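Undergrad: Predicted model follows, preceded by the sequence.
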Amino acid sequence: MMLLTTPPRPLIPRMKIAVIAPARYPIREPYAGGLEAFCHTLVRALRDQGHTVDLYAARGSHGHVPDVELPGVEWGELAREATDTGYPPGARELEDAAFARLREYLATQDYDIIHNNSLHPALFTPGNRLPLVTTLHTPALPEVQSAIAVAGAAAGRFAAVSEATAGAWELQAPVTIVPNGVDVTRWLPGPGGQSAVWFGRIVPEKGLHLAMDAARLAGMSLEFAGRVGDRRYFESEIVPRMASMDATYRGELDHRDLNDLVRRCAVCLVTPRWEEPFGLVAKADDVAGLARALRIAAGVDRSVVRQWVIAHHSLTATAARYAELYSEVLAR
């Protein structure tokens, strides 16, 4: 009888890798958002696999290259006007200049691979000789799409977190799909509880107000955590709802404390109101449908969900997939 086995992954040589993070927020806990968490955890996972990895990120990051850092976005006295997409006066110009300097610096280094997660157009230039791999974390951005088109083959290779995200961009070559991964050694199972939980950036497109409405309709309390990315939204939509229901804001949490929060809650609400690049899970604005789904999901066997994640979306597997992509680029 012939036994069928899964073929082993190819042996990947150890590489010297530069990871470029987005410039807006420091790469440190508590993370400003999912992209910041992705960059930091991927760097750690690649290092665990034996690669040498340098992180290029905003001022105030942990474990980055401090001599060539990005400026970040500081709102100062305009903090109440802060958003996750806008800039205070002069900040965009500082960011553009910093990325131009970074591009010139990297051209003098001997990295095997430069993994770009910033989507800044300055990195895509005609004649570019950087061994560049870019992960597409967002829908297409016009200025970046234009820079990629002008750069042509010099724009390098691309990965995307989902087929939907890849399809939103116009690229000359096929895109490698690498789903995001979860560090299953740090995100551990828990006993559950009575409350629902929500976490993420507190901005309109993440739909926290819908999660609050659904939890109230389902008769459940809600605990939520995350960075307030839009102060006006928080004050106009979130604070009034907190006064009319059993909802508790836990602030910005590092992954250990966030894990503890999630472990002791019954069910997690995810309420995107835009086309999330990875993990489309709900129909926007259907509060009644979300409340019904909330009651159903609270009864799902947590151990089954965890085993599925381990099998399909572990951080270790994500890092291995990227290492394979890097080796493909090196082989050409």
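TA: Alright, I've got the coordinates. Because the structure is a prediction, the values reported are computed rather than measured. Numbers count the residues shown, from 1 in each chain.

Undergrad: drop to CA atoms for contacts and neighbour counts, all remaining ones
TA: Fine.

Undergrad: ok, now which ones touch the residue nearest the centre of the chain?
TA: In the chain, the centroid-proximal residue (C-alpha atoms, centre = their mean) is Leu35; its distance is 2.5 Å. Counting by C-alpha atoms under 8 Å, 6 or more residues apart in numbering, Leu35 touches Pro22, His137.

Undergrad: got the buried residues for the strand or helix carrying it?
TA: In this assignment (DSSP states H and E), Leu35 forms part of helix 34-48. Buried positions in helix 34-48, judged by neighbour count with 16 or more other C-alpha atoms under 10 Å: Leu35, Glu36, Ala37, Phe38, Cys39, His40, Thr41, Leu42, Val43, Ala45, Leu46, Arg47.

Undergrad: any chance of the residues you listed in CSV, with distance to Leu141 too?
TA: As requested, these are exported to CSV (distance: C-alpha to C-alpha, whole Å):
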residue, distance to Leu141
Leu35, 16
Glu36, 19
Ala37, 21
Phe38, 20
Cys39, 20
His40, 23
Thr41, 25
Leu42, 24
Val43, 25
Ala45, 28
Leu46, 28
Arg47, 31
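
Undergrad: Contact partners for Val267?
TA: Counted by C-alpha under 8 Å, 6+ apart, Val267 has contacts Gly192, Ser195, Ala196, Val197, Leu294, Ala297, Ala298.

Undergrad: could you pull out the helices for the stretch 201-332 of the chain?
TA: Chain-ordered helices for the stretch 201-332 of the chain, with DSSP state H, counting those that start in this stretch as the definition, fall at 208-218, 231-233, 239-244, 255-263, 287-297, 302-312, 315-331.

Undergrad: And the fifth one, how far out from the chain middle?
TA: By that I understand helix 287-297. In terms of C-alpha atoms, centre = their mean, to the nearest Å, the centre of helix 287-297 is set 26 Å apart from its chain centre.

Undergrad: can you check the last one too?
TA: Once both centres are worked out by C-alpha atoms, centre = their mean, helix 315-331 turns out to sit 18 Å from its chain's centre.

Undergrad: here comes the other one, which I'd like you to weigh against the first:
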Amino acid sequence: MTAPWSLLVVSTPVGTLGSGAGGGVELTLESLVAGLLGRGHQLTVLAAEGSRLSSSCQAARLWTAAGVDQPSWQHQLRDAPVQIPAAGLLPAIWQQVHARQGQFDAVLNLAYDWLPFWLTPLLRTPLFHLVSMGSVATVMDEVIEAVALSDLRRLAFHSRAQASDFRLPAPPLVVGNGFDLSAYSFRERPDPEPLLGWAGRIAPEKGLEDAAAVAASLGERLLVWGVREDPTYAAAVEASVPSGTIEWRGFLPTSALQAELGRCRLLLNTPKWNEAFGNVVVEAMACGVPVVAYARGGPGELIVPGVTGVLVPPDDVAALTLAARGAAGLERSACRRWVERHASREAFAERIETWIQEGLRPA
């Protein structure tokens, strides 16, 4: 089937688009939709009621479904069963997909949930999955691996580290991610402000306490951006360091985030789990901000040690502190150049198009 296509992009059932509740999936969806629109495809987005599309995606149709948000697999036990709340958003979304699939050449799922993966062989319209997390639950591993055994072309991953979590029958397709680089301004800033940055959902698996400990040890302020998903955890982190160490900046749209992030001398990235990609790492580098991170998951594939940042052993706060202290000599323009070469929205959309093109060919 030749392009252009009519594509249905299915968002996460964890929250509304624009709220930040969907984490990196929201940014991925925006980049993917805008990039594919730019390549001439017709896009429809299906998301939670109350969602809104950014200005770059206004040419896409927006369909919505109502229901109770789906619990995220990030916060379930490894042996937890599949859980769908009464009047759940997840089945409401996929009922719409089932009913309206005939209008599309392909469906692209961005949700990390059991139901859409299980439905893959049952839909008439080809269903593709951009897998947004690594291994977090046995039942999710099983359903993703079942799709891979049936037709690995239906799956794409953000990083090699993420894909390695799963037993796959052949090497995976790794598509990375993409960003609208015009939304991230870069200034050389020979003397950036003595600020450290940290961005992400405020939840234990993101490791904010380690970044706070580094900031306290260096006597620098830590600007923190993101949704306070776990207020109790956020309060405990703040109480663990001297008053004034953390400056809570909230969840900001890209325009505001990049303006503040660009002031920082470094971004600290401290995941306690296998991050699938690491959007905030690329966002920082797009602003010319080097990144000091744990060598875990996707960020370990994004940072060029000694050029765009420093990687240290996972969970080693002393090494993280030492790296943050000694990273002043990194060239900020090198960070921006790396992003321009590897993570533009246009390049990402081209990789997604190639993936779907291959998957639409007869097996």
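TA: Cool, got the structure. Since this is a predicted model, take the numbers as computed values, not measurements.

Undergrad: picking that back up, for the buried residues of helix 34-48 of the first structure, which one is nearest Asp183 of the first structure?
TA: Nearest to Asp183 of the first structure, judged by C-alpha to C-alpha, of the buried residues of helix 34-48 of the first structure is Thr41 at 7.8 Å.

Undergrad: Map the closest one across to the second structure for me.
TA: In the second structure, the residue paired with Thr41 of the first structure is Ser31, using TM-score structural alignment.

Undergrad: how near is its match to Ala347 of the second structure?
TA: Distance of Ser31 of the second structure to Ala347 of the second structure, computed by C-alpha to C-alpha, to the nearest Å: 11 Å.

Undergrad: And for Leu196 of the second structure?
TA: Relative to Ala347 of the second structure, and taking C-alpha to C-alpha, Leu196 of the second structure is found at 30 Å.

Undergrad: So if I had to pick from the two, which one is more boxed in?
TA: Leu196 (26 against 19; other C-alpha atoms under 10 Å).

Undergrad: For the helix or strand hosting the more buried one, name the packing helices and strands.
TA: Element membership of Leu196 of the second structure, judged by DSSP H and E, is strand 195-199. Here strand 195-199 of the second structure touches helix 208-218, strand 221-225, strand 266-269, going by 3 or more C-alpha pairs under 8 Å, 6 or more residues apart in numbering; DSSP states H and E.

Undergrad: sorry, back to before: generate TSV for the contacts of Val267 of the first structure, with distance to Val203 of the first structure as supplementary columns.
TA: Formatted as TSV, the contacts of Val267 of the first structure follow (distance: C-alpha to C-alpha, whole Å):
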residue	distance to Val203 of the first structure
Gly192	27
Ser195	22
Ala196	19
Val197	16
Leu294	22
Ala297	24
Ala298	25
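
Undergrad: Report the two of those separated the most.
TA: So, the contacts of Val267 of the first structure by C-alpha to C-alpha: farthest apart are Gly192 and Leu294, at 14.1 Å.

Undergrad: So the two - more neighbours on which side?
TA: Between Gly192 of the first structure and Leu294, counted using other C-alpha under 10 Å, the more crowded position is Leu294 (22 against 16).

Undergrad: just to revisit the earlier point, mind reading off the mean deviation between the strand holding Leu196 of the second structure and the first structure?
TA: Mean deviation of strand 195-199 of the second structure relative to the first structure after superposition (mean C-alpha distance after the TM-score superposition for the first structure): 0.9 Å.

Undergrad: hmm, who's touching that strand?
TA: With C-alpha under 8 Å, 6+ apart as the test, strand 195-199 of the second structure has contacts from 208, 211, 215, 220-226, 261, 263-269, 280.

Undergrad: To what extent is the corresponding residue of the first structure for Leu267 of the second structure buried, counted in neighbours?
TA: When the first structure is aligned by TM-score structural alignment, Leu267 of the second structure is paired with Cys268. Cys268 of the first structure has 20 neighbours, counted by other C-alpha under 10 Å.

Undergrad: I'd like the distance from the nearest residue to Cys268 of the first structure once chain neighbours are set aside to Phe278 of the first structure, if you could.
TA: Excluding the flanking residues, the one nearest Cys268 of the first structure by C-alpha to C-alpha, 6 or more residues apart in numbering is Val197, at 4.8 Å. Distance of Val197 of the first structure to Phe278 of the first structure, given as C-alpha to C-alpha: 20 Å.

Undergrad: tell me the contacts of Arg201 of the second structure?
TA: With C-alpha under 8 Å, 6+ apart, Arg201 of the second structure has these contacts: Gly23, Gly226, Val227, Arg228, Glu229.

Undergrad: now, which of these sits nearest Phe117 of the second structure?
TA: Gly23 (20.1 Å).

Undergrad: burial count for that closest one?
TA: Other residues close to Gly23 of the second structure by other C-alpha under 10 Å number 19.

Undergrad: Repeat that for Pro253 of the second structure.
TA: Count around Pro253 of the second structure with other C-alpha under 10 Å applied: 12.

Undergrad: about what we covered before: superposed on the second structure, where does the helix holding Leu35 of the first structure end up, distance-wise?
TA: Mean for helix 34-48 of the first structure is 1.5 Å (mean C-alpha distance after the TM-score superposition for the first structure).

Undergrad: Report the inter-axis angle for that helix versus helix 255-263.
TA: Here helix 34-48 of the first structure runs at an angle of 110 degrees relative to helix 255-263 (axes from the mean of the first three to the mean of the last three C-alpha atoms, to 10 degrees).

Undergrad: Please compute how far helix 34-48 of the first structure lies from its chain's middle.
TA: How far helix 34-48 of the first structure lies from its chain's middle: 10 Å, per C-alpha atoms, centre = their mean.

Undergrad: next one: stretch 274-293 of the second structure
TA: Chain-centre distance of stretch 274-293 of the second structure: 11 Å, with C-alpha atoms, centre = their mean.
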